[in-house]
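**Q** Predicted model and sequence follow; I will ask about them next.
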Amino acid sequence: MGGPMAANLVKAGHRVQAFDLSEAALSHAVEVGCQRAASAVAAVQGAEVVISMLQTGRQVDSLYIGGDVPLFKHIDGKALVIDCSTIDAATARNTAVTAARSGLDFIDAPVSGGVAGAQAGTLTFIVGASDAQFARAEPVLKLMGKNVLHAGDHGAGQIAKACNNMLLAVLMAGTCEALNMGIKSGLDAKVLSDIIKRSSGNNWALQVYNPVPGVMEGVPAARNYQGGFQVNLMCKDLGLAMEVSQQSGSPVPMGSAAKALFNLHQVAGNGSLDFSSLLQLFRDAE
């Protein structure tokens, strides 16, 4: 995700200093015009805006606060820090508080739209920040996304993202289940998809992310479920949603069912596949 986002910043005329623990990812960033940094500390030196994209709250905390070389000690006090990771709201809030003590502006801005959205610059950024911080971040985020939405104060972006991805998981699971039933009953997958898209069962998965191979071009299902949004990441995000449900006392029976299905698919060795590959779980069950 971070690679295409950085590429769009370069296209917009910005000088981007990039660092990644993955040499392949870093080399690709250099190919699209980023400047190679030898370390995370080197990447933030002199930066007006710092953008991070990590997988877990622990990684975010280690990068900025608790690691051997915490970045908050090396970032210019006038810089804006934007974390686009999808993590728990508590870590996002704590990081913002710690940043404020150092005189830094830190916001959480998880994204929706997948790798394709990052490449096309059509991501949706869901921002947790003060009004002033949001106003400062919006012009930068619009260089990488189509929609920049202010969810509320720090941590609100993470809660909204958890709600969105839980619903996405439910929709994809239901879509796979319905399409598989129709296919097993003798219907053509494309015909059935078109029928449901024009009926009350229409949803995002059917519109732009059909999980059945051969129905839609340009989606992970058309390339053996490679690329896109991995099952491993969906399972992580559903775990975050379960934490939100417990903290808020909100019943999530359908979200829990979706989590169980994706976990089953993950432990069967499909964690690196796109989450639309959940269709295979229903087929394998037969």
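**A** That came through, no problem.
**Q** only C-alpha atoms for contact and neighbour calcs from this point on.
**A** Will do.
**Q** State which strand of this structure is the longest.
**A** strand 145-152 (DSSP state E).
**Q** From the chain's centroid, how far away is whichever helix or strand comes after that one?
**A** Downstream of strand 145-152, the next assigned helix or strand under DSSP states H and E is helix 156-184. Counting by C-alpha atoms, centre = their mean, to the nearest Å, helix 156-184 is centred 15 Å from the centre of its parent chain.
**Q** another one to put next to it:
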Amino acid sequence: MKNIAFIGLGNMGGPMAANLVRAGYTVRGVDVVEQAQAAAREQGVEVVPTAAEAARGADVVITMLPTGALVRKVIEEVLEGGVGKPLLFIDSSTVSVAECRDNAAVVRAAGYRFIDAPVSGGTVGAQAGTLAFMVGGSAEDVAEAAPLLDVMGRVTTHCGEVGAGEAAKLCNNMVLGVHQVVIAEAMILGRRLGLDPRTLHDVMAGSTGASWALTTNCPVPGVVESAASSRDFAGGFGTDLIIKDLHLAQVSATDTGTPTPLGDLAAALFRESAAAGHGRRDFSAVIELLESQSR
């Protein structure tokens, strides 16, 4: 599996593809954004115009796209373009469980294989090759994909059959959204009680309040230099994306009759943050919304 087609070279997909190139894989990539194309070329990715061209001669097609509908479009384009060898599709997008299983069914009906492998770890993890993969699919297909996932991530968890990876991702990101909100609340409260944000960060990081939303993505600028907040909330995991993930979690909660009051509240706050102009900024910018609502 030396030839990889990588569809979606954005904030996450671009660094993931670059890590594959550094590991010796031949990567042909596609993205609609010229800036993403240029960045990928600098990392050794051969950028081509279409998914069908990228997949020609590939062993694996990896998708990292915003929606399940776009994943389906890529799958159909690749299949219509003609595939002359056994092919494994790895979808690292975050989509609904139903969309994932429908897309897998299309691939399997054409005689090919599919696993879902959404990720956690943000842009920092994508760049460092330390992502966590949550994978759904057959044991054989997951084992075949393992060398690639090991290049892009630090841990891979086989969660079950196709769709199980997406289910785990939605649950994880509901927790992440709640964490990011409460960390922002605590930081605002601590400062108003006279605590230096760095001191409060260190206290929580070394005790029971620790979480990724604090130690890696602290919402107070300057506390964690690599956090999005320290570069005016640029890059990172966009507010619009956490809204999408929380919406998918809410749909799943409704479908299964599961109460998720904290997840619902976090989703509402991030929607409000987007309406305030933070949609394209890192989701930790919710701290600015909470600041603006303060007395």
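**A** Now that the structure is in, tell me what you want to look at. Nothing here was measured: the structure is a model prediction, and the numbers come from that model.
**Q** what's the TM-score for these two chains?
**A** Here the superposed chains carry a TM-score of 0.95, computed using TM-score structural alignment, normalised by the length of the first structure; 282 aligned residues with a C-alpha RMSD of 1.2 Å.
**Q** sorry, back to before: the second structure: matching residues for the longest strand of the first structure?
**A** Counting by TM-score structural alignment, strand 145-152 of the first structure lines up with residues 153-160 of the second structure.
**Q** And the contacts of that stretch?
**A** 125-126, 129-139, 142, 146, 149-150, 165, 168 (C-alpha atoms under 8 Å, 6 or more residues apart in numbering).
**Q** Check stretch 49-62 of the first structure too.
**A** 1-2, 44, 67-68, 70, 79-88, 91-92, 95.
**Q** Any idea which residue is closest to the centre of the second structure?
**A** Closest residue to the average C-alpha location of the second structure: residue 119 at 5.1 Å, with C-alpha atoms, centre = their mean.
**Q** In the first structure, what residue corresponds to that residue?
**A** In the first structure, residue 119 of the second structure lands on residue 111 (TM-score structural alignment).
**Q** Ok, residue 22 of the second structure next?
**A** Using TM-score structural alignment, residue 22 of the second structure lines up with residue 11 in the first structure.
**Q** again with residue 45 of the second structure
**A** By TM-score structural alignment, residue 45 of the second structure lines up with residue 34.
**Q** List the contacts of its match.
**A** Contacts of residue 34 of the first structure (C-alpha under 8 Å, 6+ apart): 6-7, 10, 15-18.
**Q** can you list contacts of the helix or strand hosting residue 89 of the second structure?
**A** Taking DSSP H and E as the definition, residue 89 of the second structure sits inside strand 88-91. Here strand 88-91 of the second structure makes contact (C-alpha under 8 Å, 6+ apart) with 59-64, 71, 107, 112-118, 141, 145.
**Q** Restricted to strands, list those.
**A** Those of the contacts of strand 88-91 of the second structure lying in strands (DSSP E): 60-63, 113-116.
**Q** now those in CSV, with neighbour count and distance to residue 251 of the second structure?
**A** As requested, those are exported to CSV (neighbours: other C-alpha atoms under 10 Å; distance: C-alpha to C-alpha, whole Å):
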residue, neighbour count, distance to residue 251 of the second structure
60, 23, 31
61, 26, 28
62, 24, 26
63, 27, 23
113, 20, 27
114, 26, 24
115, 27, 22
116, 31, 19
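**Q** Save those as CSV, and put in distance to residue 271 of the second structure too.
**A** What follows is those, written out as CSV (distance: C-alpha to C-alpha, whole Å):
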residue, distance to residue 271 of the second structure
60, 36
61, 33
62, 30
63, 26
113, 36
114, 33
115, 31
116, 27
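**Q** Just the closest of those to residue 254 of the second structure, please.
**A** Nearest to residue 254 of the second structure out of these is residue 116 (C-alpha to C-alpha; 22.4 Å).
**Q** ok, now how distant is that closest one from residue 264 of the second structure?
**A** Counting by C-alpha to C-alpha, to the nearest Å, the gap from residue 116 of the second structure to residue 264 of the second structure is 25 Å.
**Q** Where do the helices of the stretch 1-150 of the second structure begin and end?
**A** 13-22, 34-42, 51-55, 68-81, 97-109, 122-128, 139-152 (DSSP state H, counting those that start in this stretch).
**Q** next one: the stretch 151-295 of the second structure
**A** Going by DSSP H, counting those that start in this stretch, the stretch 151-295 of the second structure shows helices at 164-192, 197-205, 212-215, 239-256, 261-273, 286-292.
**Q** if we compare these, which one ends up closest to residue 280 of the second structure?
**A** helix 239-256 (6.1 Å).
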